[in-house]
Each structure stands twice: as structure tokens, then as C-alpha cells.
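[1] prediction below, plus the sequence it came from.
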Amino acid sequence: MIDNTRPAPPGTEPEWLRPLLKPDVPARVSSAGYLDVLPDHDVAAPNRSQSLWLSGLGPRIYLSLVQPLVRLVGAPPGPGALASGLRLAPGASVLDVGCGPGVITAGLAEAAGREGRAVGLDVSAPMLRQAAAVARPNMGLVRGDAQDLPFRDAVFDAVCSTAMIMILPDPSAALTEMTRVLRPGGRIAIVVPCRGGGLVGTIGAYAGRFAGGRMFGPDEVAALLEPLGFDLIRSHANDMISTTYARKADA
């Protein structure tokens, strides 16, 4: 049984994590304990948002400024709300794509319980080092590409992605990959910045364009998920944030 009451020892890899990877994916363990499946050289950043995310400055700005501000004006769902929307049951396996500093991943790990598993994936090594500091024993971390996930087909009961796909060159590719690794009947949650009205929406739209991120329409993610084989799709949007939940249809 997984002991979910103590933090994971630093620099260790959960024994259950590597078997989730595709057999041809080379992975090395970092000193922080996350599995790295990307090349040793730096990953190219296509816009300002990803450049900051990959830098050591990114985690500090995100934790001290961006996260508190977005919570204040946009009220994005926290780990508890996401776990509820995903119908995350004890013993479930869940993937957090674009996990950043790991706050949501850790909360999902707690919701999955001692027999459950939560995996956080991010392209940023500085972010993953932050995530490793809050890792739970039933939580694994992987440095990888959201548009080419290193995991086997249909190995997760739930997948979520919070404020990540908007900075990707091809959000649809990432959604297709999340669909691939999700089991039939599993659920997905996607949180993105939304083109809202009013002063808050206008400020958010300008900030998003300056950073190189994409602003989504209130139902745009739902429209992207439907042709991928999802049903029970529901979206909620305010002036800043759109949250979409859906179920992958049974085969």
C-alpha cells in the first residue's frame, strides 16, 4: 500500500512510473527525482510565455504574482474542484499536463488516495524542481512534451490541463495526445484563458496577446473535444477563465 502521509524522498522515482511510458521512450532520472524524456539541449520556446516558463525566473513569477492574481480575478478551479469534476475516485490514475509547480498534481494525488496515482508532466525543469518539493508518495513527475506525450495508450482514468494549451504551437495536437492516453470512459478537464467581456476581459486579452498565448472562446475547447470522441461535454466560463469537462466515449 502507498503511504500517502509522508513526502517522497528527494531524488527518487516511483517504481510504478516508468512502466507507464512507451517502451521506446528513453528516460533518465534527474537529481530532483523526475523522469526526463527530452533531449539534453534546451527546448526551443516559440513565444514569450514558453520562454518564461522554461527559465528559472518563471516559477518565481508564477508563484508570487501570476497565481495569486489569477485566483483573485478569474477564480480558476483548484485541485478539489477539478477532482470533483473529473469524478476522481480513490485508486484512480490521473495525469496533469502542464503541471507547473505541482500544486494541482499534489491535490489530485491526495484525492486519488493511497492506492491512486497522479503524474505531473511539464516541459520546464525549474517548474518540475518546484513540483518535486511538494511531491506525494503516489505522485510521479515527467519532463516531456504535451504535444507528444511519452505514455502508453489508455493508461489514465483522468487527464487535466490547467492554463497550458494556450501557449502551445498546436493545442489540438496536445488534446489529441491527452485523448490517446485516456481510457475509454475516462474524464478530461481543460482550463484555458477566456475571451470575456468587461474591463477584466479586455485586460486579460491584451495580456495574453503580449505574452504570446492564445485566448479561447467560451465554448471553443468543447468544439475541439467533440470530434475526438468525447461526450457529456460541459463548459463554464467567466470573464477570464473557461473550464471544460468531458468523458471519453466507451469504445
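    Now that the structure is in, tell me what you want to look at. Here the structure is a predicted model, which is why all the values come from computation and not from measurement. Numbering: from 1, shown residues only.

[2] all contacts plus neighbour counts: C-alpha atoms, from now on.
    OK.

[3] what ranges do the strands span in the stretch 101-250 of the chain?
    117-122, 139-143, 156-162, 182-193, 230-237, 241-248 (DSSP state E, counting those that start in this stretch).

[4] same list, those, but as TSV with distance to Arg71 and mean neighbour count please.
    Converted to TSV, the strands of the stretch 101-250 of the chain look like this (distance: least, C-alpha to C-alpha, whole Å; neighbours: other C-alpha atoms under 10 Å):
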stretch	distance to Arg71	mean neighbour count
strand 117-122	21	29
strand 139-143	24	29
strand 156-162	13	25
strand 182-193	12	24
strand 230-237	14	16
strand 241-248	10	24
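
[5] closest to Pro14 out of those?
    The stretch from the strands of the stretch 101-250 of the chain with the least distance to Pro14 (C-alpha to C-alpha) is strand 139-143; that distance is 6.2 Å.

[6] number of residues surrounding Ile167?
    22 (other C-alpha atoms under 10 Å).

[7] OK, contacts around it?
    Ile167 sits next to 47, 49-50, 212-214 when contact means C-alpha atoms under 8 Å, 6 or more residues apart in numbering.

[8] now Leu228
    With contact taken as C-alpha under 8 Å, 6+ apart, Leu228 is in contact with 176, 179.

[9] try it again at 7 Å.
    With contact taken as C-alpha atoms under 7 Å, 6 or more residues apart in numbering, Leu228 is in contact with Thr176.

[10] over to the one 5 residues further on?
    By C-alpha under 7 Å, 6+ apart, the contact list for Ile233 reads 222, 245-247.

[11] cool, and Asp239?
    Asp239 sits in contact with 194-197, 200-201, where contact means C-alpha under 7 Å, 6+ apart.

[12] likewise Glu15?
    By C-alpha under 7 Å, 6+ apart, the contact list for Glu15 is empty.

[13] want to compare, so here's the second one:
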Amino acid sequence: MTARDRVLALLAERPTDTSGPWLDLVHGRPGSRGRVQELWESASGASGYDGVLALGDRVEAYVPGLVGGAALRDFYRVDERLGLVGGETVLDLACGPGTLTRRLARAVGRRGLVIGADLSEPMLARAARSTAFAQVDFARLDAMDLPFTDAAIDAVSCSMCLHLVPDLVTTLRGIARVLRPSGPVAFAVPAHAPGPLRPFSDLFARVGQARLFGPGDLSGVLRDLGFTGVEERWLGGVRVVDASAPPS
């Protein structure tokens, strides 16, 4: 079976057109998700984001820990945070240009499957062009309306997505539903700046119409929804939260 065949088998409803470089599983175009999301929907925004992620991916192994290397490695090595050993089905939610998707593909190997999912077509176009793995396929989907059957996914990577969704709880419940019981999930979300810099990050969030996360904000919601093993770390401008889906 091809990766496309394997993805189709996980969907609650088969799309009418399955011939494109990615599956379009969004019915129509969702309303505006804010100015940051609109930037990611543009070719220039996708290109700029791709450049930033690619640079970090190239240097993370060489940056000393005292100047942020540990934080970079925590963000990029999502395969290690998920404990992947090979053969898993992984959803890379908000895959962007595919930087983390490629890491996940190497971790799951040919027996595994990685679904790179994003709402932005320019992001998916860049990801599909640069990710030549037989075990990878891409889908355009809405993070608040995941189209997979219950417990279809072994692990979820969700980096730099939750600050843009209008309804955080709906999104997290959807992730819990499609994950197998106790399946691992690795989040990365933008954080409030500390101390005197806080007003500047708050201004950025208001202008960009995006959510920023303070200490325990995401962790608390996850625990309320039944996620277990919740661990949170602050990496400067990003909060990393790892957890396991509810056991049943």
C-alpha cells in the first residue's frame, strides 16, 4: 500500500478527489484565523517561515547549551520526545514546510506512516516538494475538525499551532479522540515574554491576533481533559508540553 492508501484508510469519510499532492480535507475555506494565520497562507509568509525553521534545523546540534542549544534541541527533536521506535503512525499537525515531518519520517522508517497536515496551501506545497519519503503523505485540514477515525493515530506532533485555533478545548479533544489510548503528544506553543518584555509580547499577540501561553496554561487544560504524564518546559519564547492521551 502507498502512503496515500494508508491515509485514506484512516479517514472517517473518503474525499472525492485523491489525486493531488496532498489531500484537501477542508470543506470550503474556514473563516479568518487572524493575521498570523493569514501570513502563513501567503507564499511570502511560507517562504520566510521555512527559512527560519531550516536554519534552526541545521544548527541545533552545534549550538552550545548555555546560549540556547538545549532549547533548540528540545524543539526540533520531537521524534525523541514522542519516543518513536519505528513503525508508528504519526500526525504532524501544523507541519508547515515539513521540517519536523522529515525528522518524524526518518524515525518511523518505511514501516511507519507520517501525515503532514496544515491549513496553509503554500506551506503544504513547500512541504510536499521537499519531503521525498515513501512513508509520508500530506493533508490540508482544520485542526479543530480532525477527519480521522477514533484512535487511528499512534502519536501526534503539534508545534506552533494552538496559538491560532479559535477554540483550544475543541482542538485538544479532537487530538485526544484520534490518538490511541495513552498515545504520546508533543506540543510547542509561543509563550509570554518574561518580566519587562511582557508588554511587547502582548502587543505582538494583539496585533497578530494570536494566543500566547503562560506557565501552566496549556498543561492545566490538558490535565482537565484527562491527558496524563503532562510535562512542561519553558524555552525562552516557546513552551514545550509533552503528554499522553487519556488512557481510555
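    That came through, no problem. On a predicted model such as this, the values are computed, not experimentally measured, just so you know.

[14] that older thread, redo the contacts of Ile233 of structure 1 as JSON lines? Include distance to Ala106 of structure 1.
    Supplementary listing: the contacts of Ile233 of structure 1 in JSON lines, determined by distance: C-alpha to C-alpha, whole Å:
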{"residue": "Ala222", "distance to Ala106 of structure 1": "26"}
{"residue": "Tyr245", "distance to Ala106 of structure 1": "20"}
{"residue": "Ala246", "distance to Ala106 of structure 1": "22"}
{"residue": "Arg247", "distance to Ala106 of structure 1": "23"}
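
[15] how much space between the aligned residue in structure 1 for Leu164 of structure 2 and Arg136 of structure 1?
    Leu164 of structure 2 maps onto Ile167 of structure 1 when the alignment is built from TM-score structural alignment. Ile167 of structure 1 sits 28 Å away from Arg136 of structure 1, going by C-alpha to C-alpha, to the nearest Å.

[16] so Glu38 of structure 2 lies in a helix, does it not?
    Yes. Using DSSP: H, G, I helix; E, B strand; the rest coil, the assignment for Glu38 of structure 2 is a helix.

[17] show me what it lines up with in structure 1.
    Under the alignment defined by TM-score structural alignment, Glu38 of structure 2 is paired with Ser51 of structure 1.

[18] helix, strand or coil for the nearest residue to its match once chain neighbours are set aside?
    Residue nearest to Ser51 of structure 1 in three dimensions, not counting chain neighbours: Ala45, with 5.0 Å by C-alpha to C-alpha, 6 or more residues apart in numbering. Taking three-state DSSP as the rule, one finds Ala45 of structure 1 in the coil state.

[19] which of the contacts of Ile233 of structure 1 lies closest to Arg18 of structure 1?
    Arg247 (26.1 Å).

[20] what's that closest one aligned with over in structure 2?
    Using TM-score structural alignment, Arg247 of structure 1 sits opposite Ser244 in structure 2.

[21] tell me if I'm right that that match and Thr228 touch.
    Yes. Taking contacts as C-alpha atoms under 7 Å, Ser244 of structure 2 lies within contact range of Thr228: 5.2 Å.

[22] I figured Met164 of structure 1 hits Gly98, correct?
    Yes. Under the criterion of C-alpha under 7 Å, Met164 of structure 1 is in contact with Gly98, at a separation of 5.6 Å.

[23] so the residue nearest to the spatial centre of structure 2 versus His192 of structure 2, what's the distance?
    The geometric centre of structure 2, computed from its C-alpha atoms, lies nearest to Cys158 (C-alpha atoms, centre = their mean), at 2.6 Å. When C-alpha to C-alpha is applied, the distance between Cys158 of structure 2 and His192 of structure 2 equals 19 Å.

[24] which residues touch whatever residue of structure 1 lines up with Leu235 of structure 2?
    Residue-level alignment of Leu235 of structure 2 against structure 1, with TM-score structural alignment as criterion, gives Asn238. Contacts of Asn238 of structure 1 were listed using C-alpha under 7 Å, 6+ apart, and they are Gly196.

[25] distance check, Asn238 of structure 1 against Gly213 of structure 1.
    18 Å.

[26] what's the answer for Gly107 of structure 1, then?
    Counting by C-alpha to C-alpha - Gly107 of structure 1 and Gly213 of structure 1 are separated by 26 Å.

[27] the more surrounded of those two?
    Each of Gly107 of structure 1 and Gly213 has its neighbours counted (other C-alpha under 10 Å); Gly213 has more, 23 against 20.

[28] now the more buried one. Nearest residue, chain neighbours left out?
    Nearest residue to Gly213 of structure 1, sequence neighbours excluded (C-alpha to C-alpha, 6+ apart): Ile167, at 4.6 Å.

[29] would you map the helices across structure 2?
    Per DSSP state H, structure 2 has helices spanning 3-8, 35-40, 43-59, 69-76, 78-81, 99-108, 121-130, 168-178, 198-208, 217-224. These are given in chain order.

[30] dump the ones you listed to JSON lines, plus distance to Gly20 of structure 2.
    Supplementary listing: those in JSON lines, determined by distance: least, C-alpha to C-alpha, whole Å:
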{"stretch": "helix 3-8", "distance to Gly20 of structure 2": "10"}
{"stretch": "helix 35-40", "distance to Gly20 of structure 2": "21"}
{"stretch": "helix 43-59", "distance to Gly20 of structure 2": "19"}
{"stretch": "helix 69-76", "distance to Gly20 of structure 2": "29"}
{"stretch": "helix 78-81", "distance to Gly20 of structure 2": "27"}
{"stretch": "helix 99-108", "distance to Gly20 of structure 2": "19"}
{"stretch": "helix 121-130", "distance to Gly20 of structure 2": "10"}
{"stretch": "helix 168-178", "distance to Gly20 of structure 2": "24"}
{"stretch": "helix 198-208", "distance to Gly20 of structure 2": "31"}
{"stretch": "helix 217-224", "distance to Gly20 of structure 2": "35"}
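
[31] closest one to Pro26 of structure 1 out of the contacts of Ile233 of structure 1, please.
    When the contacts of Ile233 of structure 1 are ranked by distance to Pro26 of structure 1 (C-alpha to C-alpha), Arg247 comes first, at 30.9 Å.

[32] right, and the closest one touches Glu226 too?
    No. Counting by C-alpha under 7 Å, no contact exists between Arg247 of structure 1 and Glu226, whose distance comes to 9.9 Å.

[33] I'd like the distance between Ala251 of structure 1 and Gly229 of structure 1.
    Using C-alpha to C-alpha, Ala251 of structure 1 is found at 9 Å from Gly229 of structure 1.
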